[in-house]
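In: test case, fold it:
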Amino acid sequence: MDATHAADPSDPASAFAQEAANFRELLSAGRSPVFLQLFDFLLSRSQDERAPKEVEIALAVFGKDGAEGAVGDSAVRVYVHRLRKRLDDHYAGRAGHRLHIPKGEYRILLSAQTAAAMPDTTVRWPGLPRWRVSTYIGVIALLLAANIAIWWLVAPARPPGDPALQLRSTSFWHPLALDKPSLVVTGDAFLLAEAEQQKDIKRLILDPAIRSRSDFGSYLTNHPDAFYSLYDLDLHYTPVGTAVATWSILPVVHALHSARGSEPLLVPSSRLRPAALESNDIVYVGRLSSLGLVAPPLFQASGFTWDQADGILKDRRSGKAYSDVPPSGQESQLRRDYGYIASFSVPSGRHILVIAGLGDRGVESMAQLVTNPVEIGQLAGQRAATRSFEALYEVKSMDNVALDRTLLLVRPLRSAAPMPARPRSGR
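Out: As a prediction, this is how the structure comes out:
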């Protein structure tokens, strides 16, 4: 802490106010009104018994539209994460009082750390310069990542009893040709930034109709008034559940390809190109709302319709609708999500596997299902689970922890019709 901003260490309230003033001055110098508003709001709520919820922060910092938009909660998490990192950077290597945002909470607290309690931040090796621990850990992380990558490439073929290879015999996984690299497509969303005076970002926008840079170009052509307010900053949002599920699926797809000497490729759905649907098998992992180019061939063959605007999956035959939106005020109680899987071919002869859900719990539960040889084998044993089929599961969870899943239906899929040509548009 600077001498000019010294605080009485015996008075926590005085120290808290001084540290807050110092950090606020730093944010003001950075000319970032969003971070400043977020910091001030969290500061004002830090003494409350209950930490504010994401929707409260979205309303206070991003305005009413930010809270109601689909990206409201994600914007809050992104900015809080960045604010927490700015605090960590600000206090790096310092002793004394510091502000911090606890993990899992949206409030700012004061903690004290004496010089004696601080760990030695250097690593001393004979004949070598002194490295900071953070640098040393970074080097170790890079080496570990390199070793994992090397192992990934040169690992020997797995034994026949390996669960990943047992999956190959099921009707869900068997249709993958493996003659070319399969694309593991992760469901993400293309974000736009709304800025004032081409400088300060006011909010982030997730528009289901704008899935890519090409879509954004088409949108600007039809809405020229948005040219100076909406910007493509190459921002993409992937839900945590999709990332966790993808981490579970990648080793399986890699093991299947290893037997053929090929490697799968990882592609975000917002960057998937139409040609890929014609030339590669695809394993989609993510929310149904992020299917992108996978959606048209899937719902041409499916017995469901998908309402992108409302996030509702509807059965064509029964008319029953499925949504993961919980009742108001019951976010922490038992709630229902829905998981969906499909395995089908497109007119080009390539095959698409869909491992999806309406929400995070549905996506994660389906990833667990399709990577379990016993459970996916039981599903594959049903008459309706042919080479092309779909299945819907109800997934119950409590406080974001999946409790169980129940099969609601499984049925064959119709043959997918040829996809219409996608119009070209400028970037």
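
In: all contacts plus neighbour counts: C-alpha atoms, from now on.
Out: OK.

In: ok, which stretches of the stretch 301-427 of the chain are strands?
Out: Secondary structure of the stretch 301-427 of the chain by DSSP state E, counting those that start in this stretch: the strands cover 304-307, 312-315, 321-322, 335-345, 351-357, 389-398, 401-412.

In: winner for burial among those strands?
Out: Of the strands of the stretch 301-427 of the chain, the one with the most neighbours on average (mean count of other Cα atoms under 10 Å) is strand 351-357, at a mean of 28.

In: my read: residue 258 touches residue 157, true?
Out: Yes. At 6.6 Å, residue 258 counts as touching residue 157 under the criterion of Cα atoms under 8 Å.

In: ok, back up a step: would you turn the strands of the stretch 301-427 of the chain into CSV with distance to residue 225?
Out: Rendered in CSV, the data for the strands of the stretch 301-427 of the chain read as follows (distance: least, Cα to Cα, whole Å):
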stretch, distance to residue 225
strand 304-307, 28
strand 312-315, 31
strand 321-322, 37
strand 335-345, 39
strand 351-357, 36
strand 389-398, 42
strand 401-412, 44
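
In: and of the ones you listed, who's closest to residue 236?
Out: Closest to residue 236 of these is strand 351-357 (Cα to Cα; 18.5 Å).

In: mind giving me the packing neighbours of the closest one?
Out: In terms of contacts (3 or more Cα pairs under 8 Å, 6 or more residues apart in numbering; DSSP states H and E), strand 351-357 is packed against strand 282-287, strand 335-345, helix 360-370.

In: who's more crowded, residue 258 and residue 157?
Out: The residue with the greater number of neighbours, taking residue 258 and residue 157 and applying other Cα atoms under 10 Å, is residue 258; the counts read 21 against 14.

In: so what's the more buried one up against?
Out: Contacts for residue 258 were tallied using Cα atoms under 8 Å, 6 or more residues apart in numbering; they are residue 157.

In: please apply the same query to residue 137.
Out: Residue 137 makes contact with no residue under the criterion Cα under 8 Å, 6+ apart.

In: can you give me the helices in the stretch 101-250 of the chain?
Out: Secondary structure of the stretch 101-250 of the chain by DSSP state H, counting those that start in this stretch: the helices cover 133-154, 163-166, 213-222, 240-258.

In: next, the buried residues of the third one.
Out: Put plainly, it is helix 213-222. For helix 213-222, the buried set under the neighbour-count rule, 16 or more other Cα atoms under 10 Å, comprises 213, 214, 215, 216, 217, 218, 219, 220.

In: could you also give me the structure for this second sequence? I'd like to compare it with the first:
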Amino acid sequence: MESRGEDYNERLIAGAARLRDSGRLGRSDPLIRLFDYLLESSLAGRIPKEIEIAQEVFGKDSNFDIMQDASVRVYIHRLRRKLEDFNTKLAPEEDRILLPLGEYQLTLARGAEPEAPAVNPDEAGPEPELLPEPARKPRLSRFWIVAGLFLLVNAGGWLAYPLLGGADPSAAIVRSPVWQPIARSRNPSFIVGGDYYIFGDSPDTFNVSRLVRDFSINSRDELDVLRMTNPYARDHYLDLDLSYLPVSIGPALRELLPVATSAGSKTGVRPQVTRMSQVTPEMLKNTNVIYVGFLSGLGILRDPLFRASGFKIGGNYDELIDKANGRRFDSDWAVVADGKTPQRDYAYIASIPGPSGNRIMIISGTRDAAVAQAAQIMVDPEQLAEIAAKTKGDAFEALYEVRTLGSVNLSSSLIVARPIRSAGIWHPEEMQRR
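Out: From the prediction side, this is the model:
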């Protein structure tokens, strides 16, 4: 095993001290114990096994089954997220503590040297230099190998995209009146995936037995409120800093990213991708937001959107009701799910001005098939032209019926496309006076 030397260990210890002093590890005793254990093991040049961590950090006995109990992997994931968040706050030249995927060892990455003032801003900065570390056996699971290949393929595609030359295939789409508010804007854009907060249920406050999705609990703060008022929640529910995205968001992003990039070319900044749980009021005010996801995942966009919309949510997010005539549009996905019977979903698209002249675009649906179809509609010049012809306004909404069979979209048909009154939606008291 190659020795990393005293300097490496001293820098790792110093980095660990900075992390502890920052408070970024939070108040979770199991998480702090895990960090201290991995630090001690890494300083000794030892890579512990999952069973060792379970027994020495979490007090598991020899009967612990890593296939049935994911508590170690859950806390490793939480710690990795904490480290990544802390590293984003460091100066470029500062050392970073990393917890590589598939490994139970802390490593140190040397920060970049301060750049000279004359660096071309279009050139990428140097990658952090990994300090020497002991040789070890690979521990990557098949999941992480597949995930890594997926990310590499997508990254390669985006690196090659500006080098392909020729006409931009997205140009005709961006010229549509539907995309023009973003194309004319000088605000940066965010593509926002509608994610869902999940938390852990634990019999002993640190061993997670199951993951819970509660539609009434959508953030760590809301979980804290529940824990203050509910004895069971106080004793069993844990924030794991986890959320999930519907599977349709991946294909939808593949369709939308080139168009959103072309639409935002005036700013010189590519659109960033984030999750709804990370969206702040400042982002809604200062950036263009392109939401992609279920109607149930709209988060802080839900109230202003449905103040303007001609629809309202029905008994659940699978149902929309026309406010004017009471007509109901109800997805039957939850009723018919045998994969052999055609199903009906609804894709919903809307565009409204933001609170400071920016643009909020909604590309959504009741379920996965509808979200994927909504994304395809937004990159189809003919369907965009149909929407523009029917709405003739700066703010609009459109509803499509989507017919599916299993995971295959069979067809879609436009039900309604209409302008909507967006004045005052960010100030509901003004709308009440109208």
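
In: superposed, what's their TM-score?
Out: The pair, once superposed, lands on a TM-score of 0.62 when counted by TM-score structural alignment, normalised by the length of structure 1; 300 aligned residues with a Cα RMSD of 3.5 Å.

In: quick revisit: for the helices and strands packed on strand 351-357 of structure 1, which one sits closest to residue 40 of structure 1?
Out: Minimum separation from residue 40 of structure 1 across these (Cα to Cα) falls at helix 360-370, 30.9 Å.

In: spatially central residue for structure 2, please.
Out: To find the centre residue of structure 2, average its C-alpha atoms and take the closest one (Cα atoms, centre = their mean): that gives residue 275, at 3.1 Å.

In: tell me the residue in structure 1 aligned with it.
Out: Correspondence of residue 275 of structure 2 to structure 1, assessed by TM-score structural alignment: residue 268.

In: now that match. Nearest residue, chain neighbours left out?
Out: residue 186 (4.8 Å; Cα to Cα, 6 or more residues apart in numbering).

In: need the counterpart of the one you found in structure 2.
Out: In structure 2, the residue paired with residue 186 of structure 1 according to TM-score structural alignment is residue 193.

In: my read: its match touches residue 278, true?
Out: No. Counting by Cα under 8 Å, residue 193 of structure 2 does not reach residue 278; the two are 9.8 Å apart.

In: among those two, which residue is more densely surrounded?
Out: Relative neighbour count places residue 193 above the other of residue 193 of structure 2 and residue 278, with 29 against 10, counting by other Cα under 10 Å.

In: who's in contact with that one?
Out: For residue 193 of structure 2, the contact set (Cα under 8 Å, 6+ apart) comprises 245, 249, 273, 274, 275, 276, 291, 292, 293.

In: for stretch 334-347 of structure 1, grab the matching residue range in structure 2.
Out: Under TM-score structural alignment, the counterpart of stretch 334-347 of structure 1 in structure 2 spans residues 342-355.

In: could you export the helices of the stretch 101-250 of structure 1 as CSV, including distance to residue 39 of structure 1?
Out: Formatted as CSV, the entries for those read as follows, by distance: least, Cα to Cα, whole Å:
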stretch, distance to residue 39 of structure 1
helix 133-154, 26
helix 163-166, 47
helix 213-222, 32
helix 240-258, 24
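
In: can you check which of those gets nearest to residue 275 of structure 1?
Out: Residue 275 of structure 1 lies closest to helix 213-222 among these, at 14.9 Å (Cα to Cα).

In: how big's the offset between that closest one and structure 2?
Out: Comparing helix 213-222 of structure 1 with its match in structure 2 after superposition yields a mean distance of 3.0 Å (mean Cα distance after the TM-score superposition for structure 1).

In: which one (most neighbours) among the contacts of residue 193 of structure 2?
Out: Using other Cα under 10 Å as the contact criterion, the top neighbour count among those goes to residue 292, which has 32 neighbours.

In: what does that one align to in structure 1?
Out: Using TM-score structural alignment, residue 292 of structure 2 sits opposite residue 285 in structure 1.

In: surely that match meets residue 355?
Out: Yes. If you go by Cα under 8 Å, residue 285 of structure 1 and residue 355 touch, sitting 4.9 Å apart.

In: can you count the residues close to residue 108 of structure 2?
Out: For residue 108 of structure 2, the number of neighbouring residues by other Cα under 10 Å comes to 21.

In: so for it, what's the nearest residue that isn't a sequence neighbour?
Out: Leaving out its chain neighbours, residue 108 of structure 2 is closest to residue 97 (Cα to Cα, 6+ apart), at 4.8 Å.

In: can I assume that neighbour is in contact with residue 85?
Out: No. Using Cα under 8 Å, residue 97 of structure 2 is not in contact with residue 85; the gap is 11.1 Å.

In: looking at these two, which one has more neighbours?
Out: residue 97 (23 against 12).

In: mind listing what residue 243 of structure 1 touches?
Out: Residue 243 of structure 1 neighbours (Cα under 8 Å, 6+ apart): residue 186.

In: counterpart of it over in structure 2?
Out: Superposed on structure 2 with TM-score structural alignment, residue 243 of structure 1 falls opposite residue 250.

In: ok, now how distant is that match from residue 355 of structure 2?
Out: According to Cα to Cα, to the nearest Å, residue 250 of structure 2 and residue 355 of structure 2 sit 29 Å apart.

In: now swap in residue 344 of structure 2 and tell me
Out: Computed with Cα to Cα, the distance linking residue 344 of structure 2 and residue 355 of structure 2 is 34 Å.

In: again, but for residue 313 of structure 2
Out: In this structure, residue 313 of structure 2 and residue 355 of structure 2 are 23 Å apart, going by Cα to Cα.

In: cool, residue 213 of structure 2 as well?
Out: 31 Å.

In: more neighbours, those two?
Out: Here residue 213 of structure 2 and residue 355 are set side by side on neighbour count (other Cα under 10 Å), and the busier one is residue 355, at 17 against 14.

In: OK, contacts around the more buried one?
Out: Residue 355 of structure 2 makes contact with 284, 285, 426, according to Cα under 8 Å, 6+ apart.

In: now with 10 Å?
Out: Shown here is residue 355 of structure 2, whose contacts under the criterion Cα atoms under 10 Å, 6 or more residues apart in numbering are 281, 284, 285, 286, 423, 424, 425, 426, 427.

In: what's the answer for residue 345 of structure 1, then?
Out: In this structure, residue 345 of structure 1 makes contact with 175-176, 281, 297-298, 301, 351-353, 387-389, 413-416, judged by Cα under 10 Å, 6+ apart.

In: at 6 Å what do you get?
Out: By Cα atoms under 6 Å, 6 or more residues apart in numbering, the contact list for residue 345 of structure 1 reads residue 351.

In: done for today, thanks.
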